[in-house]
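>>> The following comprises the amino acid sequence and a computationally predicted model.
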Amino acid sequence: MEKKKILLVDDELDVLLMLEKRFAAEGYSVITADNGERAISLAKFQKPDLIVLDVQMPDMDGGEVAFKLKEDSTTKDIPVVFSTCLLSVAESNHIRHESGGNIMLAKAKDTKELIAVVNDILSS
């Protein structure tokens, strides 16, 4: 069986590396992007099964990235899980609604919840 592919997007390289290791240990094929433009490009050409997307990034925020992905016929059906530590629940829900994102999770050092959510989405 082919490994499910996840695109991890975060401008904090230490977070990106930690998530990459955790998801690889779970048996996923992992690709990474450290900015929104690269994430969009990789999503179009690599066709990941799911994207974990940081909300707060310098060049283009996660909401804008997700919106652009949902507008493109080649990426519109890829599930997006937002990850954030800087926004309130109300702001997070607004970004999720405006961009068509599936789930909003708080960024945490403990990745169990994120991995459980990803496993659940990709197993259904």
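Structure received.
>>> drop to CA atoms for contacts and neighbour counts, all remaining ones
Will do.
>>> in the chain, which spans are helices?
Counting by DSSP state H, the chain has helices at residues 13-25, 36-46, 62-71, 89-99, 112-123.
>>> Nearest to residue 7, out of these?
Taking CA to CA, helix 36-46 is the member of those nearest to residue 7, at 7.3 Å.
>>> For the closest one, which helices and strands make contact with it?
strand 5-9, strand 29-33, helix 62-71 (3 or more CA pairs under 8 Å, 6 or more residues apart in numbering; DSSP states H and E).
>>> most tightly surrounded among the helices of the chain?
Greatest average neighbour count among the helices of the chain goes to helix 62-71 (a mean of 21), per mean count of other CA atoms under 10 Å.
>>> so what does that helix touch, helix or strand wise?
Judged by 3+ CA pairs under 8 Å, 6+ apart, the packing partners of helix 62-71 are helix 36-46, helix 89-99.
>>> Use this one as the comparison:
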Amino acid sequence: MDAPIRVLVADDDPLARMLMVGRLGSEPGLEVVAEADDGAAVVARAAAARPDVVLLDFAMPDLDQHRVIGALSGAADGPAVILLTQFESDAVVDAALRAGARAQLVKTARQDELVRLIATVAAERR
């Protein structure tokens, strides 16, 4: 049996974070190993929990997306970063993808889309 994909959920909204953790917790093959509510916590908790994938809310306050993405993707065995956004795409999201994020997905995406994307970026990382 394959090891589960380890996921860190980062969102400053406690309700949104709780709902995402609940969505992922019901999926076989996924394990939420950490949560974070700001940019500094994302980097620290990723270093401690060593997730395969980080789901990063793009619009968190006090978040320098490029610094956080660079710190995560630049680490040896660093996690793949998926940006969760309110909108399909814009210049800022495109820049974050160029900075090292692996993918972007709107927060309202269907469960199967989210799970498929997590599995895809985790497989590319491994």
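Happy to help now that I have it. Every value quoted in this text rests on a predicted model; they were computed, and no experiment measured them.
>>> thinking again about what came up before, and of the helices of the first structure, who's closest to residue 54 of the first structure?
Going by CA to CA, the one of the helices of the first structure nearest residue 54 of the first structure is helix 62-71, 5.7 Å.
>>> who are the neighbours in contact with the most centrally placed residue in the second structure?
The second structure has residue 55 as the residue nearest its centroid, 1.5 Å off, counting by CA atoms, centre = their mean. By CA atoms under 8 Å, 6 or more residues apart in numbering, the contact set of residue 55 of the second structure is 7, 8, 9, 10, 81, 82, 83, 84.
>>> For residue 81 of the first structure, grab the count of nearby residues.
23 (other CA atoms under 10 Å).
>>> Am I right that it is in contact with residue 107?
No. Look at residue 81 of the first structure against residue 107 with CA atoms under 8 Å: they stay out of range, at 11.2 Å.
>>> if we can go back for a sec, report the separation between the residue nearest to the centre of the second structure and residue 75 of the second structure.
17 Å (CA to CA, to the nearest Å).
>>> now residue 30 of the second structure
As judged by CA to CA, residue 30 of the second structure and residue 75 of the second structure stand 22 Å apart.
>>> Which one of the two is surrounded by more residues?
Between residue 30 of the second structure and residue 75, counting by other CA under 10 Å, residue 30 is the more crowded of the two (17 against 10).
>>> Quick check: that one vs residue 89 of the second structure, distance?
For residue 30 of the second structure, the distance to residue 89 of the second structure equals 26 Å [CA to CA].
>>> And for residue 82 of the second structure?
Distance from residue 82 of the second structure to residue 89 of the second structure, by CA to CA: 13 Å.
>>> got it, and residue 23 of the second structure?
From residue 23 of the second structure to residue 89 of the second structure the distance is 23 Å (CA to CA).
>>> do the same with residue 27 of the second structure
Using CA to CA, residue 27 of the second structure is found at 27 Å from residue 89 of the second structure.
>>> just to revisit the earlier point, and the helices and strands packed on helix 36-46 of the first structure as JSON lines, adding distance to residue 102 of the first structure?
JSON lines is the format used below for those (distance: least, CA to CA, whole Å):
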{"stretch": "strand 5-9", "distance to residue 102 of the first structure": "15"}
{"stretch": "strand 29-33", "distance to residue 102 of the first structure": "19"}
{"stretch": "helix 62-71", "distance to residue 102 of the first structure": "10"}
